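Trainee: Sequence plus the predicted model coming up.
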Amino acid sequence: MQTGLTDNDIIQLVRKGDQQAFAQLVTKYQNYVFTIILRYLPSREDAEEVAQDVFVKAYRSLGDFRGESKFSTWLYTITTTTCITFLRKNKLDVQSLDNEKVFAQADNMDGGMRANQVEQKSRVAMVNQAIKMLSPEDAQVITLFYKGEQSLDEIAQVLGQETNAVKVRLHRARQRLKEKMEKYFAQEVKDLAHY
């Protein structure tokens, strides 16, 4: 396996017939893709299935990648489209907010989350947990900016919005993330501040 290659170098190798080179892209981006998928699909089995589909689609469509954006931006688009297609095909059960059982389940989930806080001391796990509490729109922009390392311009391109609108959206999402961190992880945040 060759190292020190850029994504575009690897893509060129794959296009020239080196199918094994694609494994480097899979290794590099598998956590990124899986994190995005889990925003859409709570089931780990479904997420694993969709992740495989994403990389198969990316491999088959690699000839269409023009290099006008980062590979990760292009891969993000494939990932979200694949998730939405999966959700449409499976028509996941949607519950009415009027249903009292939904509120009971939400209360149980909240109680479980508080119990798990003690076990999740790592900074990454704590932040990921807080991101899951955000709306899908906030989680999306936070994930693209921090985990996907996308620029504001690249995020604007992915979302089909103006760069300034993305900047405002990211600022607001950060504020809401901070509020979640302070509300649900107050002690952990204090502990981290002492390091």
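Mentor: Happy to help now that I have it. If you're wondering where the values come from, they're calculated on a predicted model, not measured in any experiment. Numbering: from 1, shown residues only.
Trainee: can we go C-alpha only for contacts and neighbour counts from here?
Mentor: OK.
Trainee: Tally up the residues packed near the nearest residue to T143 once chain neighbours are set aside, please.
Mentor: Of all residues not flanking T143 in the chain, I36 sits nearest, at 7.4 Å (Cα to Cα, 6 or more residues apart in numbering). Residues lying near I36 (other Cα atoms under 10 Å) number 22.
Trainee: Equivalent analysis for L177, please.
Mentor: Residues near L177, counting by other Cα under 10 Å, number 21.
Trainee: okay, now the one to match up with it:
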Amino acid sequence: MHHSDERLIAQFIVTRDERLFTQLYQRYYRKVYASCFRFMKEEEEARDQVQEIFGKVFTRLHTFRGQSSFATWLFVLTRHQCFSARDQAKRYRFFSLDAATNHYDFLQEESSMEDRWIQAQLALHRLPLRDQQLLERRYLGNQSIEQLAIDHGLTQSAVKMRLKRARDQARLLGKGSALCLA
């Protein structure tokens, strides 16, 4: 039986049954590893960070409030862990923009839907909080333009313009990744 993330988390918090945690681990291991590898650029370091992340998830799962999806919460934790590890190790790598463009073109051709989703999440989380929330409410929460206008005290035209600017900025940050928000 396939349970939602939220149900697994709720049951795990109550029972501390490691089998429930194992289901979350198996469900997200590949995505977390892919994210870690993108941040760390080394297989062994990425595997180490995955173990650190899931150790933190195990001990901090009770702090998950459900204000976003578990996947988003996990991705933010992943990003923070990898950035912290990189900063601690002082391993900054520099490369030419030509090399980055060529590498990105290769990734774009070979990227799966999962990879494009991760790239979209990366771009989204690099936006200002106001823009993140607006895009999330519109496209992940399926909130109408009319409701967003009411909630923000704006005209519908202003909301549409903010959405367009936020999407454009996300596309730039995602370096043209398939951010399918249109």
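Mentor: Here it is on my side, so go on. These figures come from a predicted structure and were not determined experimentally.
Trainee: Superposed, what's their TM-score?
Mentor: Once superposed, chain against chain, the TM-score is 0.62 (TM-score structural alignment, normalised by the length of the second structure); 141 aligned residues with a Cα RMSD of 3.7 Å.
Trainee: Hmm, A139 and K132 of the first structure touching each other?
Mentor: Yes - between K132 of the first structure and A139 there is a contact under Cα atoms under 8 Å: 6.9 Å.
Trainee: Mutual contacts of those two, please.
Mentor: R39 (Cα atoms under 8 Å, 6 or more residues apart in numbering).
Trainee: Looking at these two, which one has more neighbours?
Mentor: Comparing K132 of the first structure with A139 by other Cα under 10 Å, the one with more neighbours is A139, at 22 against 15.
Trainee: How much space separates the more buried one from R172 of the first structure?
Mentor: 11 Å (Cα to Cα, to the nearest Å).
Trainee: before we move on, what about S69 of the first structure?
Mentor: In terms of Cα to Cα, S69 of the first structure sits 25 Å off from R172 of the first structure.
Trainee: count of neighbours near T59 of the second structure?
Mentor: When counting by other Cα under 10 Å, one arrives at 9 neighbours for T59 of the second structure.
Trainee: Can you tell me which helices and strands the helix or strand in which Q175 of the first structure is found packs against?
Mentor: Element membership of Q175 of the first structure, judged by DSSP states H and E, is helix 163-184. Contacts defined by 3 or more Cα pairs under 8 Å, 6 or more residues apart in numbering; DSSP states H and E place helix 163-184 of the first structure against helix 123-132, helix 136-142, helix 152-159.
Trainee: So L8 of the second structure, which state does it fall into?
Mentor: When classified by DSSP: H, G, I helix; E, B strand; the rest coil, L8 of the second structure comes out as helix.
Trainee: Looking at the alignment, what corresponds to it in the first structure?
Mentor: Taking TM-score structural alignment, L8 of the second structure has I10 as its aligned residue in the first structure.
Trainee: residues contacting that match?
Mentor: I10 of the first structure touches A21, F22, Q24, L25, counting by Cα under 8 Å, 6+ apart.
Trainee: With D17 of the second structure instead?
Mentor: So D17 of the second structure contacts Q11 (Cα under 8 Å, 6+ apart).
Trainee: got it, and E52 of the second structure?
Mentor: Q81.
Trainee: how about it, what's its partner in the first structure?
Mentor: E52 of the second structure maps onto D53 in the first structure, by TM-score structural alignment.
Trainee: Mean distance of the one helix or strand that match maps to to its aligned residues in the second structure, please.
Mentor: In this structure, D53 of the first structure sits in helix 44-61 according to DSSP H and E. The superposed helix 44-61 of the first structure is, by mean Cα distance after the TM-score superposition for the first structure, a mean 0.6 Å from where its aligned residues fall in the second structure.
Trainee: buried set for the helix or strand that that helix is followed by?
Mentor: Downstream of helix 44-61 of the first structure, the next assigned helix or strand under DSSP H and E is helix 71-90. By 16 or more other Cα atoms under 10 Å, the buried positions in helix 71-90 of the first structure come out as F71, S72, T73, W74, L75, Y76, I78, T79, T80, T82, C83, F86.
Trainee: could you list every residue that touches the most centrally placed residue in the first structure?
Mentor: Centroid-nearest residue in the first structure, with Cα atoms, centre = their mean: I36, separated by 2.4 Å. Listed by Cα under 8 Å, 6+ apart, the contact set of I36 of the first structure reads Y76, T79, T80, Q140, T143.
Trainee: Relative to I145 of the second structure, how far out is the aligned partner of it in the second structure?
Mentor: Under the alignment (TM-score structural alignment), I36 of the first structure pairs with S35 in the second structure. Distance of S35 of the second structure to I145 of the second structure, given as Cα to Cα: 32 Å.
Trainee: cool, D48 of the second structure as well?
Mentor: The value you get for D48 of the second structure to I145 of the second structure, if Cα to Cα is used, is 43 Å.
Trainee: R47 of the second structure too?
Mentor: Distance from R47 of the second structure to I145 of the second structure, by Cα to Cα: 42 Å.
Trainee: Over to W73 of the second structure?
Mentor: 26 Å.
Trainee: Which helix in the second structure has the most residues?
Mentor: Looking across the second structure with DSSP state H, the single longest helix is helix 18-40.
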